[in-house]
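Peer 1: no FASTA, just this:
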């Protein structure tokens, strides 16, 4: 029972972290959100280290640093897709692909695949096709490029799951900590380069069909809408500071939730089986979808809703395979 509760808590953490990361990426560039979230995760994992008691292994740490590169790209693509695409239709794509990748790695290493697993895989592919269909309104329309971003993001995140699964049992959270450190360093470096290349960009026209310029000072994605309004440089700087501060706070919350979810998952392993935890925590896309429905007003079409349900069913099947 305790393992189920911990798995459920981790699912809530994962789903909420993805949602908040997407919200932050609608205000500042996705790479900066990735950097801040990763750094917040490092802080949380460092605080949890004495409780975790994980042992640092040289090979595992080096691989953790290497997977930090793929995680950085995966999280960036995820937030970039969420920044303009509907989370209700993109979250299932990320979840299914991130599950299929480690499953495929297991097959290549000689593991067997049950009929349930193959059935779930087919259902998952059908689900992706359904959720990727154009929605009835702008809030449910997933552009092809965003679906591709979500799929590639899932593939990159699946690489991290392979690494965590292969790490020694006594490593604890150390592989994830190394991963987040590498991700934070790379993401901050890239975000810094982007900000430097965009230095001196201070648009004064806000609005025009749903938002301001795509970048203000290299980091702000959207400063609001509602018509064209000429503002002074001081007001632009003030608005920019408020937008950045709010987005950074949201990104920090995303990183803390993600790290907390991973910690809860690890603790859950000491109370129950991995299979049970995988099934329960695997429903994290449902949390992202629910939050998008409640707070963003996204309303998927009937076919998309069917695809979302099939995606959750596929996740359950693949977790039990």
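Peer 2: Noted; the coordinates are in hand. Owing to the predicted nature of the structure, the values given are computational and were not obtained by experimental measurement.

Peer 1: from here on, contacts and neighbour counts on C-alpha atoms
Peer 2: OK.

Peer 1: For residue 30, give its distance to residue 282.
Peer 2: For residue 30, the distance to residue 282 (C-alpha to C-alpha, to the nearest Å) stands at 24 Å.

Peer 1: need the next SSE after the longest helix seen in the chain, C-terminal direction.
Peer 2: Assignment by DSSP state H gives helix 233-269 as the longest helix of the chain. Later in the chain than helix 233-269, the nearest helix or strand by DSSP states H and E is helix 274-281.

Peer 1: counting contacts, what elements does the next helix or strand after that following helix pack onto?
Peer 2: Downstream of helix 274-281, the next assigned helix or strand under DSSP H and E is helix 284-295. Judged by 3 or more C-alpha pairs under 8 Å, 6 or more residues apart in numbering; DSSP states H and E, helix 284-295 is in contact with helix 2-25, helix 87-108.

Peer 1: Buried residues of the shortest one, list them for me.
Peer 2: Just to be clear, that refers to helix 87-108. 87-103 (16 or more other C-alpha atoms under 10 Å).

Peer 1: before we move on, back to that, will you turn the helices and strands packed on helix 284-295 into TSV that also has distance to residue 200?
Peer 2: Below are the helices and strands packed on helix 284-295 laid out as TSV (distance: least, C-alpha to C-alpha, whole Å):
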stretch	distance to residue 200
helix 2-25	21
helix 87-108	33
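
Peer 1: which residues touch stretch 68-77?
Peer 2: Stretch 68-77 is contacted from outside by 30-31, 33-34, 149-150, 152-157, 159-160, 178-184, 186-187, using C-alpha atoms under 8 Å, 6 or more residues apart in numbering.

Peer 1: Kindly report the same for stretch 36-54.
Peer 2: With C-alpha under 8 Å, 6+ apart as the test, stretch 36-54 has contacts from 21, 170-174, 177, 180-181, 183-184, 188, 248, 251-256, 258-260, 263.

Peer 1: Select only the buried ones of those residues in ChimeraX?
Peer 2: Here is the ChimeraX command that picks out the buried ones among those, judged by 16+ other C-alpha under 10 Å:
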select :21,171,172,173,174,177,180,181,183,184,188,248,251,252,253,254,255,256,258,259,260,263
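
Peer 1: what about versus this one:
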């Protein structure tokens, strides 16, 4: 179990980095471009597994659970990236960490044994992962009249939407974790490939719809005699942005592979918790690179998370 716990923690680290990159990049590049580009890279990386491990379409469980995981992941990643882009990462990330409740509930319902020490570690890890990035504790003051009122109201609505998106992401990630774990029990490669193909198909459809909408909008503006932005290039995507998109795809693939490997033999309720500690990574990166400050409650969350990991390792040994 210690080796499987390490893989789950690696999955958390990789997901935290990819989520930070995705959220930060989606603030200046179209979300669907980030999603589709990164998924193309992830799909190519997964396809490379076929050189060493065959695809088994005859395994109904792997195909079924891979499809479930793919749909859930597509929704979860899109919701999280958008939430991180329009909201405060220190609010969105911990809310999305509630995803762990889905696989933990399924694992416990399936008979995963949880002793006192392991149970305490799970509780500490869940609480710590939520507190690590700290919800916004400051209450917004009522806005005054004028432009400030409009700006404050817009920010308030954006913050509310980001939390709703984080909850959607939590449901998506939790369901995806269950799907990957169940599918990996039949065949990991088949599950990963099916999941990647489903995600890619969803993003291609979404990208096509986005292009169609932008073309119609530009045509309507030109028809009215107004200048229209280039429909296919609303913002300039720099070379380093493309590199970041590719990195996101590779990190997501490696994270899913590490999680699927750990879930093949480890208790789902334990592996899922350790793989859901990515908010702490997002918090540290946003603090270091974006200047977001860690509050006392966030520092307490980091301490609880580390204590929970230690208790889980001791209880699962």
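Peer 2: Received, thanks. Fair warning: this is a prediction, and the values are worked out from it, not measured in the lab.

Peer 1: Let me see the TM-score of these two.
Peer 2: TM-score of the superposed chains, computed with TM-score structural alignment, normalised by the length of structure 2, equals 0.72; 287 aligned residues with a C-alpha RMSD of 4.1 Å.

Peer 1: So residue 30 and residue 282 of structure 1 - more neighbours on which side?
Peer 2: Using other C-alpha atoms under 10 Å as the criterion, residue 30 of structure 1 and residue 282 rank with residue 30 on top: 29 against 24.

Peer 1: separation between that one and residue 124 of structure 1?
Peer 2: Taking C-alpha to C-alpha, one finds residue 30 of structure 1 at 27 Å from residue 124 of structure 1.

Peer 1: Now do the helix or strand hosting residue 40 of structure 2: which range of structure 1 does it align onto?
Peer 2: Assessed by DSSP H and E, residue 40 of structure 2 sits inside helix 31-47. The aligned range for helix 31-47 of structure 2 in structure 1 is 30-46, by TM-score structural alignment.

Peer 1: buried ones in the matching stretch?
Peer 2: If you call a residue buried by 16+ other C-alpha under 10 Å, then stretch 30-46 of structure 1 has these buried ones: 30-45.

Peer 1: cool, and stretch 190-200 of structure 1?
Peer 2: 191-192, 194-195.

Peer 1: Just name the closest of the residues you listed to residue 166 of structure 1, please.
Peer 2: Relative to residue 166 of structure 1, the closest of those is residue 191; by C-alpha to C-alpha it sits at 31.0 Å.

Peer 1: and the one residue sitting closest to the centre of structure 2, what element?
Peer 2: The centroid of structure 2 falls nearest to residue 77 when counting by C-alpha atoms, centre = their mean (4.8 Å). Assigned by DSSP H and E, residue 77 of structure 2 belongs to helix 60-86.

Peer 1: so that helix versus helix 31-47, what angle?
Peer 2: Put simply, helix 60-86 of structure 2 runs at 150 degrees to helix 31-47, going by axes from the mean of the first three to the mean of the last three C-alpha atoms, to 10 degrees.

Peer 1: Helix 60-86 of structure 2: how far from the chain's middle?
Peer 2: Distance of helix 60-86 of structure 2 from the chain centroid (C-alpha atoms, centre = their mean, to the nearest Å) equals 9 Å.

Peer 1: and if you look at stretch 298-309 of structure 1?
Peer 2: Using C-alpha atoms, centre = their mean, the offset of stretch 298-309 of structure 1 from its chain centre is 20 Å.

Peer 1: try stretch 129-136 of structure 1
Peer 2: Computed by C-alpha atoms, centre = their mean, the chain-centroid distance of stretch 129-136 of structure 1 equals 21 Å.

Peer 1: In structure 1, what residue corresponds to residue 252 of structure 2?
Peer 2: By TM-score structural alignment, residue 252 of structure 2 lines up with residue 258 in structure 1.

Peer 1: same thing with residue 92 of structure 2?
Peer 2: Taking TM-score structural alignment, residue 92 of structure 2 has residue 90 as its aligned residue in structure 1.

Peer 1: surely residue 266 of structure 1 meets residue 172?
Peer 2: Yes. If you go by C-alpha atoms under 8 Å, residue 266 of structure 1 and residue 172 touch, sitting 7.4 Å apart.

Peer 1: can you tell me how far residue 131 of structure 2 sits from residue 301 of structure 2?
Peer 2: From residue 131 of structure 2 to residue 301 of structure 2 the distance is 4 Å (C-alpha to C-alpha).

Peer 1: These two: which has the busier surroundings?
Peer 2: More crowded of residue 131 of structure 2 and residue 301, by other C-alpha under 10 Å: residue 131, with 29 against 24.

Peer 1: The more buried one against residue 298, yeah?
Peer 2: Yes. Contact between residue 131 of structure 2 and residue 298 holds when scored by C-alpha under 8 Å: they sit 5.3 Å apart.

Peer 1: count of neighbours near the closest residue to residue 255 of structure 2 other than its chain neighbours?
Peer 2: Among residues not flanking residue 255 of structure 2 along the chain, residue 11 sits closest, at 4.2 Å (C-alpha to C-alpha, 6 or more residues apart in numbering). The number of residues packed near residue 11 of structure 2 is 29, by other C-alpha under 10 Å.

Peer 1: same thing with the one 5 residues further on?
Peer 2: Residue 16 of structure 2 is flanked by 27 other residues according to other C-alpha under 10 Å.

Peer 1: Next: residue 69 of structure 1.
Peer 2: Residue 69 of structure 1 has 20 neighbours, counted by other C-alpha under 10 Å.

Peer 1: quick one: the helices in the stretch 101-250 of structure 1?
Peer 2: 115-131, 144-166, 174-197, 233-269 (DSSP state H, counting those that start in this stretch).

Peer 1: Quick one, which of these gets closest to residue 297 of structure 1.
Peer 2: Nearest to residue 297 of structure 1 among these is helix 115-131; the distance by C-alpha to C-alpha comes to 16.7 Å.

Peer 1: Give me the distance between the closest residue to residue 229 of structure 2 other than its chain neighbours and residue 207 of structure 2.
Peer 2: Closest residue in space to residue 229 of structure 2, ignoring its immediate chain neighbours: residue 218 at 6.8 Å, by C-alpha to C-alpha, 6+ apart. In this view, residue 218 of structure 2 and residue 207 of structure 2 are 16 Å apart by C-alpha to C-alpha.

Peer 1: what does residue 44 of structure 2 give?
Peer 2: 19 Å.

Peer 1: what does residue 42 of structure 2 give?
Peer 2: 17 Å.

Peer 1: ok, how many other residues are close to residue 124 of structure 2?
Peer 2: Per other C-alpha under 10 Å, the neighbour tally for residue 124 of structure 2 reads 23.

Peer 1: May I have the residues that are in contact with it?
Peer 2: Residue 124 of structure 2 makes contact with 304-305, 307-308 under the criterion C-alpha under 8 Å, 6+ apart.
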